[in-house]
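*Asks:* the following comprises the amino acid sequence and a computationally predicted model.
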Amino acid sequence: MVKGIGGTTKSIQSSVSVKLFSRFDLSVCFNMDSLVVDKVTERLPTVSVDISSLINFNNLSLADDAYAVPGDIDLLIGASIFPHLLLSRKVQGQSDCLSPLALETVLGYVIVGSAPALVDCHASVSYCCATDPLDAAVRKFWQIEEVNAPKLLSPDDKACEDIYNSTTTRDADGRYVVALPFKGDVFSLGDSFKKSKNRFLCLERKMQASPALKEAYDNVISEYLNKGFISPAPIDTEETRNLPSYTIPHHGIIREDKLTSKLRIVLDGSSKSSSQISLNDILYNGQNLQGNLFHIIVNFRLYRIALSADIRQMFLCIGVRPCDRRFQRILYRFSPQEPLKVYEFNRVCFGLKSSPFHALRTIKQLILDEGASYPRAQQTVNTVGCHHTVGVFEA
């Protein structure tokens, strides 16, 4: 293997011994061991040389009389021999200091340097027209002209939709109450309390080191309690003692850009229990109901003014049926001197993989149930999507 500029390599086909003679003096002879490759380099020079401006070389005994015409390179002489070829005399091609030189060697004069190229005065123009194959053109036509059709649900998405339709209710206040869409056996969940306790104790030490984080966390938990988002977990009875449950580790994310609550509590529904199964492992994702991002961006180009809005505490506006709340338990206490308390989320919480589906599917259900009373809201959600509403107005 021979390596060259930039790490390029050439495979060696064989080796050969070469005896090199001068065409002017046969007594000048060099022995070389050479490697054989399929190609030394491209034809050199790359373009024809304009010899009319190199008249000083006309009477010199050149090692290569055809130096001005591109030709194949048959042999590359190594640095071990080249110094022994050079003699003392050199001839300048032109008065210009940058013109090529003719260096005298034992093989004859060799031309070295930047030589004037012979430019072809004839210009050629080529025209190429490429067309798509017929099958590609037909395929593109059907893609462009295809009528939008509702996407077919996967078996998992259909099962999740069926669970939603068969279990979702509304309470006395009109709030939607949903069920966790289980796809696996809830009894496959192992013990999650121990890991959740260790994670909370770590969080508690972090809060003790940061009074601002502690205050923000306490305020959010207090708000959740006051608004009924969470409540103390009921004491297990004889009937519920052997039922599976899941205690979810949680942490806080500080959002300095928020004007109101700067802390969001995120639940880790993917934390493995002692059986190496997490709550998210046995939940359906549900269909992706987020709005088409391209349509949302295009709406900004319709008019001069655009308004963007979202729903505050969107997930927490949706209730979870009581029998599923035991799978949404968290640990918390307001002081290290207090015993750890177990709370249950009464609402859809942030951190379960089914929560985005519940939030967007419930808005869709709200439009189906109440859209006739709010036609403009119905039109906006159906047009833009319900994940992020953008309204555009003409000024």
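*Replies:* Arrived safely, thanks for sending.

*Asks:* only C-alpha atoms for contact and neighbour calcs from this point on.
*Replies:* Noted.

*Asks:* which one is residue 322 nearest to, not counting chain neighbours?
*Replies:* Leaving aside its sequence neighbours, residue 322 sits nearest to residue 346 (CA to CA, 6 or more residues apart in numbering; 7.4 Å).

*Asks:* just checking, that neighbour touches residue 315?
*Replies:* No: using CA atoms under 8 Å, residue 346 is not in contact with residue 315; the gap is 11.0 Å.

*Asks:* look at those two and report which has more neighbours.
*Replies:* residue 346 (24 against 19; other CA atoms under 10 Å).

*Asks:* okay, strands next: where are they in the stretch 201-350 of the chain?
*Replies:* 230-232, 250-254, 263-267, 305-309, 319-320, 329-332, 341-345 (DSSP state E, counting those that start in this stretch).

*Asks:* out of those strands, nearest to residue 278?
*Replies:* The minimum distance between residue 278 and the strands of the stretch 201-350 of the chain falls on strand 263-267, with 12.2 Å, by CA to CA.

*Asks:* now stretch 386-395: buried residues?
*Replies:* Buried residues in stretch 386-395, counted by 16 or more other CA atoms under 10 Å: 386, 387, 388, 389, 390, 391.

*Asks:* state the pair within the residues you listed that is farthest apart.
*Replies:* 387 and 391 (13.0 Å).

*Asks:* I'd like the distance between the spatially most central residue of the chain and residue 385.
*Replies:* The centre of the chain sits closest to residue 293, judged by CA atoms, centre = their mean, with a distance of 16.9 Å. Residue 293 sits 9 Å away from residue 385, going by CA to CA, to the nearest Å.

*Asks:* so which of the strands of the stretch 201-350 of the chain comes closest to residue 374?
*Replies:* Going by CA to CA, the one of those nearest residue 374 is strand 305-309, 17.3 Å.

*Asks:* ok, structure two:
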Amino acid sequence: MLCADDNIQLPNNYLHHWYNLNISGSGSRETLHIKKYAKIVDEDLRKGCVITVPDAHMVEQRSDKECYLPHYHIINTNKPGGGRRVLNGAAKFHGTFLHKSLLTGPELLQNLIPVLLRFRRHQFAVSANIERMFSQVGVPNRDHPSLLFLWWEDPTPNVEVYQYTRHIFGAADSHTCANYELQRTGRDNIGQYPEASKAVLEDFYMDDYLDSVECPERAQ
């Protein structure tokens, strides 16, 4: 993570979030909604994007960077059964919040105009998308305590403490870190995969790849 200060201290907001646990943006605890959200959480656990943190709220184990983030589920009506969890890094507690301790970093997005012009250059269009781009990029171990969240699923009364190990939707630096990792991958592999590396460095706009070619065989 791009911290403005390596010695940041965040106030312990565990109890605040324990009392105000809310796992949907609207406050609704509709059964179907909970099940869809729980499926996303379980998938993140299975992939290692999220890990369980036993007794993370104990004061003697606490890190100065420890921060519990409110989170909510965004449903995409164009993707039945899908959705995305967003963690709110701008939620204030005792006058401070995670975003305040992060740098947005340099602008690494490609200029969209030349990307679109190349996309229209030839007859056959090619497009692709990096699945859950932020979740593909790891966060250094020292910053994991800043990405905690509380979770419980009906009818289980126990509140679990989970911790992200990857970049999240809802942090000020995630865009820059994900873009840097993508472009670094292209640069590091340009000798072995020159064509793919060139595509990575020139034809991606965030997680979307756009290009065009002369014939279907070339596209394949």
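*Replies:* All right, it came through fine. If you're wondering where the values come from, they're calculated on a predicted model, not measured in any experiment.

*Asks:* tell me how many other residues surround residue 196 of structure 1.
*Replies:* 23.

*Asks:* so who does the aligned partner of it in structure 2 touch?
*Replies:* In structure 2, the residue matched to residue 196 of structure 1 (TM-score structural alignment) is residue 17. Residues counted as contacts of residue 17 of structure 2 (CA atoms under 8 Å, 6 or more residues apart in numbering) are 68, 69, 70, 150.

*Asks:* out of those, which is most surrounded?
*Replies:* Neighbour-wise, the contacts of residue 17 of structure 2 (other CA under 10 Å) top out at residue 68, 30 neighbours.

*Asks:* quick one: the equivalent of that residue over in structure 1 from residue 327 of structure 1, how far?
*Replies:* Correspondence of residue 68 of structure 2 to structure 1, assessed by TM-score structural alignment: residue 247. The gap separating residue 247 of structure 1 from residue 327 of structure 1 is 7 Å, by CA to CA.

*Asks:* equivalent analysis for residue 178 of structure 1, please.
*Replies:* 14 Å.

*Asks:* these two: which is more packed in?
*Replies:* Neighbours were tallied for residue 178 of structure 1 and for residue 327 using other CA under 10 Å; the higher tally belongs to residue 178 (25 against 19).

*Asks:* residues in contact with the more buried one?
*Replies:* 164, 167, 168, 169, 318, 319, 320, 321, 358.

*Asks:* and which of those residues is nearest to residue 340 of structure 1?
*Replies:* Using CA to CA, the contacts of residue 178 of structure 1 come closest to residue 340 of structure 1 at residue 320, 23.7 Å.

*Asks:* quick check: the counterpart of that closest one in structure 2 vs residue 83 of structure 2, distance?
*Replies:* Counting by TM-score structural alignment, residue 320 of structure 1 lines up with residue 139 in structure 2. Residue 139 of structure 2 is 22 Å from residue 83 of structure 2, where distance means CA to CA.

*Asks:* give me the stretch of structure 2 that stretch 33-51 of structure 1 matches.
*Replies:* On structure 2, no counterpart of stretch 33-51 of structure 1 exists by TM-score structural alignment.

*Asks:* helices of structure 1, residue ranges please.
*Replies:* 82-85, 134-145, 155-167, 193-209, 211-226, 293-299, 355-370, 375-384 (DSSP state H).

*Asks:* how much does the last one stray from structure 2?
*Replies:* Taken over the aligned residues, the distance from helix 375-384 of structure 1 to structure 2 averages 1.6 Å (mean CA distance after the TM-score superposition for structure 1).

*Asks:* next, the buried residues of that helix.
*Replies:* So, applying 16+ other CA under 10 Å, buried residues of helix 375-384 of structure 1: 378, 381, 384.

*Asks:* residue range for it in structure 2?
*Replies:* Residue span in structure 2 matched to helix 375-384 of structure 1, by TM-score structural alignment: 194-203.

*Asks:* can you list the neighbours in contact with that stretch?
*Replies:* 110, 115, 182, 183, 185, 186, 187, 189, 190, 209, 210, 211.

*Asks:* any idea how many residues pack against the third one?
*Replies:* By the criterion of other CA under 10 Å, residue 182 of structure 2 has 21 neighbours.

*Asks:* distance of the aligned partner of it in structure 1 relative to residue 165 of structure 1?
*Replies:* Under the alignment (TM-score structural alignment), residue 182 of structure 2 pairs with residue 363 in structure 1. For residue 363 of structure 1, the distance to residue 165 of structure 1 equals 14 Å [CA to CA].

*Asks:* would you turn the contacts of stretch 194-203 of structure 2 into TSV with distance to residue 22 of structure 2?
*Replies:* Shown next, in TSV, are the contacts of stretch 194-203 of structure 2 (distance: CA to CA, whole Å):
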residue	distance to residue 22 of structure 2
110	37
115	40
182	34
183	37
185	38
186	40
187	42
189	43
190	46
209	36
210	38
211	42
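
*Asks:* of all those, which comes closest to residue 156 of structure 2?
*Replies:* residue 182 (39.4 Å).

*Asks:* leaving aside the residues next to it on the chain, what's closest to that closest one?
*Replies:* Residue 182 of structure 2 sits nearest to residue 200 (CA to CA, 6+ apart), 7.2 Å away.

*Asks:* now check structure 1 for the residue matching residue 119 of structure 2.
*Replies:* Aligned counterpart of residue 119 of structure 2 in structure 1: residue 300 (TM-score structural alignment).

*Asks:* is it true that its match touches residue 306?
*Replies:* Yes: judged on CA under 8 Å, residue 300 of structure 1 makes contact with residue 306 at a distance of 6.3 Å.

*Asks:* which residues do the two both contact?
*Replies:* Common neighbours of residue 300 of structure 1 and residue 306 (criterion: CA under 8 Å, 6+ apart): residue 392.
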